[in-house]
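Peer 1: Have a look at this fold, sequence not included:
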């Protein structure tokens, strides 16, 4: 059993069971930290340590935080061995995601019995573009965009993994840590046969890779460079076609569509233009390739123009095209990559409205989403997922009581619906935040007295400074700074339970509930009567999906006189 130390918190991290992934760089393990994995490198280098430090200090903004989703498995903290050497890092675990190829490849979808339609694929493409846009805004270049590095859940929400391979630029001194790897068939023409370890890439290179991924999603998993070779000799390899700019709709038409090729004209005109800009204009001038933001705008329009087929509910087509291409293709080729869904008539209609509502919500059409959820519930009044999704939409519009009613109804139908419990707690999030700030303010005097009574006069002064400043940071919502000060306070005095509590409060506000739980554990170990720590630990357990443990901690907080815990317990029960 391997035990490591989390550099940011000092907590012990144990590697569990067998490794779950292995690559040329390292191995990935489960850990004793719920919701976190560890990547342990085969060989560590000083440059890799520096690169991780920059990534940990400068995390991109999470574009899907409002959906309680993790969009990228970003390094959380460096992991050190007993000698203090950096051996890897801690990162969030992406649960219940399928590899992108399982989503866009019709045969693999069929083998896995995934009911995916064209709207789902459009929405997935939109969300991938949105995530990559957020990464680019923060100054990162993905470098190695490929299907194996993108996982997708059943809400069409992607998560990007293997983020430590990104090209990283230190915003302080400008130093660039390159992406040393790339994947055939996704490399832009100007980089083919180049040594990635010696090249500073830009987001312009990522634009080409993103376009290939989006094409595969929308066109049955096919490459834009796959078709009939019309010249003499054997068909060149894909990389050679890319190098020469020979795709299906290139001006020279040396590669042409075949009978099974899904034509470009069936998609929204703005999406068509993006492909033409990338592979035609962008071949001559790479700066003309559409950005991730351009794709987001085009795909938003495309999703809004999709309509359901009158014959098959699994078929969607663009209103700009005017008819169901998939029905025509099925008749002509006897191939249907979006076959009839295997659900009851009642359920399939309710699911269709529920899924469309989720797509509308993701696109920002919250009122339209609620209308779809209403229709789903008229068809199937026992659709727990529709109640949960409508609750989320109502909460977004400020109808907190309506949201609570919907979550309660979802739980009435399915008492094991964990997501509904989590959403119900999120409704209370602002109240909890205010309670925490109030508890911190009320504790300020006791913190000063506590710090002044430490044995060492020097340490007392330092501890007082760090703890008081940490309290101020939490009150001002400067949570990262608060964590740094608490780290210093704990180093000076490992028995300061209030420092642990303040740090757990900061982690809670950052929605890092596992870290909050660890700090609460430290607080109650030092002071078993710290009601505030039991309170926050209880709520954190529930947000992490561990309702029984959460209820137990809330009851303990109540027994110690914590009134705020009573209100939360009413909702949970």
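Peer 2: Everything's here; your move. It should be emphasised that the depicted structure is a prediction, and the values quoted were computed from it without experimental measurement.
Peer 1: For the rest of this, base every contact and every neighbour count on C-alpha atoms.
Peer 2: Will do.
Peer 1: In three-state terms, label residue 249 for me.
Peer 2: Here residue 249 is recorded as coil under DSSP: H, G, I helix; E, B strand; the rest coil.
Peer 1: So it sits against residue 256, correct?
Peer 2: Yes - here residue 249 reaches residue 256: they are 7.4 Å apart, a contact under Cα atoms under 8 Å.
Peer 1: neighbours around residue 293, how many?
Peer 2: Residues within reach of residue 293, counting by other Cα atoms under 10 Å, total 18.
Peer 1: Grab the nearest non-local neighbour of it.
Peer 2: Nearest residue to residue 293, sequence neighbours excluded (Cα to Cα, 6 or more residues apart in numbering): residue 133, at 5.8 Å.
Peer 1: Would you enumerate the residues in contact with the one you found?
Peer 2: Taking Cα atoms under 8 Å, 6 or more residues apart in numbering, we find residue 133 in contact with 291-293.
Peer 1: Which residue lies closest in space to the residue nearest the centre of the chain, excluding its sequence neighbours?
Peer 2: Ranked by distance to the mean C-alpha position of the chain (Cα atoms, centre = their mean), the top residue is residue 71 at 1.7 Å. Closest residue to residue 71 apart from its sequence neighbours, by Cα to Cα, 6+ apart: residue 159 at 4.3 Å.
Peer 1: for residue 540, same thing?
Peer 2: The shortest distance from residue 540 to any non-neighbouring residue, by Cα to Cα, 6+ apart, is to residue 513 (5.1 Å).
Peer 1: mind checking how far that neighbour is from residue 106?
Peer 2: 38 Å (Cα to Cα, to the nearest Å).
Peer 1: Presented hereafter is structure B, for comparison with structure A:
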């Protein structure tokens, strides 16, 4: 039984013999190794279980029709845009085992998926402004245009499969041997695809070889839409009817695109969408990509449209006056500021609701739940706590005595003054009825008794109002 070469094994790259260096990474189809004699190249060696000879014709077709994507040099650094095969690799017996390709500095790249969500991008130290995202969209379109020029297609095009250099924002395409490859008179299809990025016409049966470029055009438009619109998928939104599907693939299949120049009848856009501030020329491209008819924009169309917006000298993109970190299209409002204001307003309106504590079971019931029943015996019955005793109904006159706290406070001040005024009036009336109370000891004694009684009544009423009545109201 033959095995695939490993680190230290002798191999042959073209006509030159060499050895595999250290293992860099291992994937589902093969492993990537350093090449000590070729510092700027690496070798991908297929696993034995995937049948390496089955890849021979595919790799040779890739060598014949290489896309025009030369390495970029900027600031003394080399940026490999595509990890495309440059030679076949054979073992010491001449058996095909893999291919060599340019060495791409994966450590200096990040997944495109990471820049779609602002919180995730900030955590990773990646750009969050519209300017860098337009540059990424323009670079991605240019790379795909060069790939499509040779009739090669990615098919499973999605942000998680795309990488970019953090320093330059150049796109880096990896695992190119899994693309759909055009050979001499034969196509080597790509079996993998993702439903959320699959064109409507392929949702039920998958992409066919004749429609792979159309599939790439659709997926590219989805990725660009997400880059320019805070990571929103073009088929998300607010349904206006129950018959609108809830999953993205079904919405794609039935073409529920809510961000067109003409409003969709059954689908409203997301409130935080930035599509309203996108220039009309770009919105028309999105309408062509997601509309019911017409030809979808090609990668070259997107590259030409986005190139000017990516150039600072064009003036089509300006820095926000309110937030220097934001950029927006010239002549349009800042969508990032509008989104921030909407999210802040929503957060202010949201009020935290108190979480009700579940009723506590009595100790006996808790103990009954913790004890496991013995085999052959029924479990012990759970104890149900007795309901609290019902309160006696209170008379209606007591309900009428309920007063607000402010009212009782005011009466507590007004009552003594009013009572004193009434008592003084009664005393003057009684004195006026007596002809000469000073010469009649009996009348003076009665007068003293009257004042004493009035004082006692005053104290009793004060006690009732200040102590007894509040207790009755509290227990009600």
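Peer 2: Now that the structure is in, tell me what you want to look at. Because the structure is predicted, anything quoted here is derived from the model rather than measured.
Peer 1: Are there residues contacting both of residue 249 and residue 256 of the first structure? Which ones?
Peer 2: With Cα under 8 Å, 6+ apart, residue 249 of the first structure and residue 256 have no common neighbours.
Peer 1: helix or strand for the counterpart of the residue nearest to residue 71 of the first structure in the second structure, which one?
Peer 2: When the second structure is aligned by TM-score structural alignment, residue 159 of the first structure is paired with residue 172. For residue 172 of the second structure, the element it lies in under DSSP states H and E is strand 171-172.
Peer 1: Give the other helices and strands that that strand contacts.
Peer 2: Other helices and strands packing on strand 171-172 of the second structure, by 3 or more Cα pairs under 8 Å, 6 or more residues apart in numbering; DSSP states H and E, are helix 130-149, strand 163-165.
Peer 1: re earlier: tell me the contacts of the match of residue 159 of the first structure?
Peer 2: Per Cα under 8 Å, 6+ apart, neighbours of residue 172 of the second structure: 80-83, 109, 162-165.
Peer 1: change it to 6 Å
Peer 2: By Cα atoms under 6 Å, 6 or more residues apart in numbering, residue 172 of the second structure lies in contact with 81-82, 163-164.
Peer 1: what's the closest of those residues to residue 63 of the second structure?
Peer 2: Using Cα to Cα, residue 82 comes nearest to residue 63 of the second structure of the contacts of residue 172 of the second structure, at 13.2 Å.
Peer 1: Would you agree that closest one is in contact with residue 171?
Peer 2: No - if you go by Cα atoms under 6 Å, residue 82 of the second structure and residue 171 don't touch, sitting 8.1 Å apart.
Peer 1: quick one, longest strand in the first structure?
Peer 2: Criterion DSSP state E: the longest strand present in the first structure is strand 12-22.
Peer 1: isn't residue 144 of the first structure right up against residue 180?
Peer 2: No - checked against Cα under 6 Å, the pair residue 144 of the first structure and residue 180 is beyond contact range at 8.8 Å.
Peer 1: More neighbours: the two, which one.
Peer 2: Per other Cα under 10 Å, whichever of residue 144 of the first structure and residue 180 has more neighbours is residue 144, with 22 against 15.
Peer 1: does that one sit in a helix, a strand or a coil?
Peer 2: Strictly by three-state DSSP, residue 144 of the first structure counts as coil.
Peer 1: That one and residue 94 of the first structure: what is the separation?
Peer 2: Counting by Cα to Cα - residue 144 of the first structure and residue 94 of the first structure are separated by 19 Å.
Peer 1: likewise residue 375 of the first structure?
Peer 2: 32 Å.
Peer 1: higher neighbour count, these two?
Peer 2: residue 94 (22 against 19).
Peer 1: need the contact list for that one.
Peer 2: Applying Cα under 6 Å, 6+ apart to residue 94 of the first structure gives no contacts.
Peer 1: quick one: the helix or strand encompassing residue 553 of the first structure aligns where in the second structure?
Peer 2: Assigned by DSSP H and E, residue 553 of the first structure falls within helix 547-559. Counting by TM-score structural alignment, helix 547-559 of the first structure pairs with no residue of the second structure.
Peer 1: Check which residues of the very next helix or strand once past that helix are buried.
Peer 2: Under the assignment DSSP H and E, the closest C-terminal helix or strand after helix 547-559 of the first structure is helix 564-572. Judged by neighbour count (16 or more other Cα atoms under 10 Å), helix 564-572 of the first structure contains these buried residues: 564-565, 568-569, 572.
Peer 1: repeat for stretch 513-527 of the first structure
Peer 2: Buried-residue list, stretch 513-527 of the first structure, by 16+ other Cα under 10 Å: 513-524, 526.
Peer 1: whereabouts in the second structure does that stretch align?
Peer 2: By TM-score structural alignment, stretch 513-527 of the first structure lines up with nothing in the second structure.
Peer 1: rewinding a little: settle it for me: which of residue 82 and residue 171 of the second structure has more neighbours?
Peer 2: Neighbour count, other Cα under 10 Å: between residue 82 of the second structure and residue 171, residue 171 has more, with 29 against 23.
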